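Asks: sequence? don't have it. structure:
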């Protein structure tokens, strides 16, 4: 059973899931960082460039706080690209004693999700202010704007935009744009839009282009993802 709700942290979602049967789960790239609590351990899931295959055992509970729009690096205190395509125990990133105290509190908490959210909220309050350029980049690329157009809008050179994107999202703006375009197409497909129409609406050259991108980023077909 999977549940999620908007977090009180801007651009974040609190989610939980308990696996009923053993399964192989395909986690699609989404330009986000997740702070995960499972098996009595805190782990950071970095931004993926391609689908991550996870093996989930029955009865395993997961709680996660998913950070979008460059929020994760501000909470964690390090650039997103250092975590790209990785799953890293939190005690390898932060002082072990600090993580141990938080882990002990989570183990005793009746609702660990709220505690993770409160902790991340406090961390964010002590972090540098959000970069409005980063938020604008995520918003405009999510709307399908071209990378060059976005760079001009925010007043950055291509090199500056690439560097800021690496720190905030884990990869450059072109990769982020590909991933966000994929999700636009998937949303359309899951709403019943035909593949050719979804390809056009999401910004692909044609249906074949969409099919190639889906296979490249996820390893499977559009039909299987929509189903």
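Replies: Sure, I can see it. This structure is a prediction, so every number in the text was calculated from the model and none was measured. Residues are numbered from 1 along each chain as shown.
Asks: Please count neighbours and contacts with C-alpha atoms only from this point.
Replies: Noted.
Asks: Longest helix of the protein, counting residues only.
Replies: helix 173-190 (DSSP state H).
Asks: could you list every residue that touches residue 34?
Replies: Taking Cα atoms under 8 Å, 6 or more residues apart in numbering as the criterion, residue 34 is in contact with 44, 45, 46, 64, 65, 66, 67, 72.
Asks: and the comparison structure, right after this:
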């Protein structure tokens, strides 16, 4: 599958993204307006972040995250769901709903060296991507079963059916999902369904049809889930850009 279907950040002037040379990842840049940052919506992903003088990690979100930093240039490598923990060496659930300095996860002196390299690069965005590529080459291979979990849940398959199809017990799937995605498969399924709905609605699909095609029981179910996960009604999210 091609992931993610829409931007993790709400569409806005100053935001751009492109496919990364790291399999399944996306490289993005953002220069938030001084009038206020837009919320980051849950998408099942984790990001390696750079802003001048800092390298950080964005853990998997279970709700909308509103950046509170000062305006400035930001860049990130957004990993395909389930692939960042092998890169970082930390289970995803330990970073759930958090933004942490990379120096809290890796050797501080190494992070200072990498930060200086990205800061001084002619193209910091490409330099950040090189950091991700080099580290990924040294990391343990990602379990290919994780992509199957994402693909099956994103197709709307029930969690129990996914576990059976992959030869996993429900508890085993839950444990592996916590480590890889930061939360259990039911929450991941909700997040992926949210992203499907946002993609459809942004393409102009009526909300009633969006609910059906994205896998919700009805439009009321869509409205509840969007408000719980994204922190705002669907119409308001679309109006932001």
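Replies: Right, received. Where do you want to start? All of these numbers come straight from a predicted model, not from anything done at the bench.
Asks: After superposition, what is the TM-score?
Replies: After superposition, the two chains reach a TM-score (TM-score structural alignment, normalised by the length of structure 1) of 0.96; 226 aligned residues with a Cα RMSD of 1.1 Å.
Asks: just to revisit the earlier point, just give me the mean distance for the helix or strand just after the longest helix of structure 1 relative to structure 2.
Replies: Next along the chain after helix 173-190 of structure 1, taking DSSP states H and E as the criterion, comes helix 195-202. Compared with structure 2 after the fit, helix 195-202 of structure 1 shows a mean deviation of 0.5 Å (mean Cα distance after the TM-score superposition for structure 1).
Asks: Under the alignment, what does residue 158 of structure 1 map to in structure 2?
Replies: Aligned by TM-score structural alignment, residue 158 of structure 1 pairs with residue 170 of structure 2.
Asks: Mean distance of the longest helix of structure 1 to its aligned residues in structure 2, please.
Replies: Comparison of helix 173-190 of structure 1 with structure 2 after fitting gives an average deviation of 0.4 Å (mean Cα distance after the TM-score superposition for structure 1).
Asks: Find the centremost residue of structure 2, please.
Replies: residue 45 (2.3 Å; Cα atoms, centre = their mean).
Asks: That residue pairs with which position in structure 1?
Replies: By TM-score structural alignment, residue 45 of structure 2 lines up with residue 32 in structure 1.
Asks: Which one of the contacts of residue 34 of structure 1 is nearest to residue 175 of structure 1?
Replies: residue 46 (14.7 Å; Cα to Cα).
Asks: Distance from stretch 149-160 of structure 1 to the middle of the chain?
Replies: 23 Å (Cα atoms, centre = their mean, to the nearest Å).
Asks: Sorry, wrong one. I was asking about stretch 131-148 of structure 2.
Replies: When distances are taken as Cα atoms, centre = their mean, stretch 131-148 of structure 2 is centred 16 Å away from the chain's centroid.
Asks: returning to what we had before: check whether the residue nearest to the centre of structure 2 really touches residue 62, as I assumed.
Replies: No - if you go by Cα atoms under 8 Å, residue 45 of structure 2 and residue 62 don't touch, sitting 10.7 Å apart.
Asks: residue boundaries of the strands in structure 2?
Replies: Along structure 2, the segments classed as strands by DSSP state E run 15-19, 26-30, 46-51, 54-58, 74-79, 99-101.
Asks: Distance to residue 36 of structure 2 for those strands - can I get that in TSV?
Replies: Output for these, formatted as TSV (distance: least, Cα to Cα, whole Å):
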stretch	distance to residue 36 of structure 2
strand 15-19	14
strand 26-30	13
strand 46-51	17
strand 54-58	19
strand 74-79	14
strand 99-101	18
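Asks: wait, which of these is closest to residue 178 of structure 2?
Replies: Nearest to residue 178 of structure 2, of all the strands of structure 2, is strand 46-51, at 13.2 Å by Cα to Cα.
Asks: about what we covered before: show me what contacts the closest residue to the match of residue 45 of structure 2 other than its chain neighbours?
Replies: Leaving aside its sequence neighbours, residue 32 of structure 1 sits nearest to residue 68 (Cα to Cα, 6 or more residues apart in numbering; 4.8 Å). Applying Cα under 8 Å, 6+ apart to residue 68 of structure 1 gives the contacts 11, 12, 31, 32, 33.
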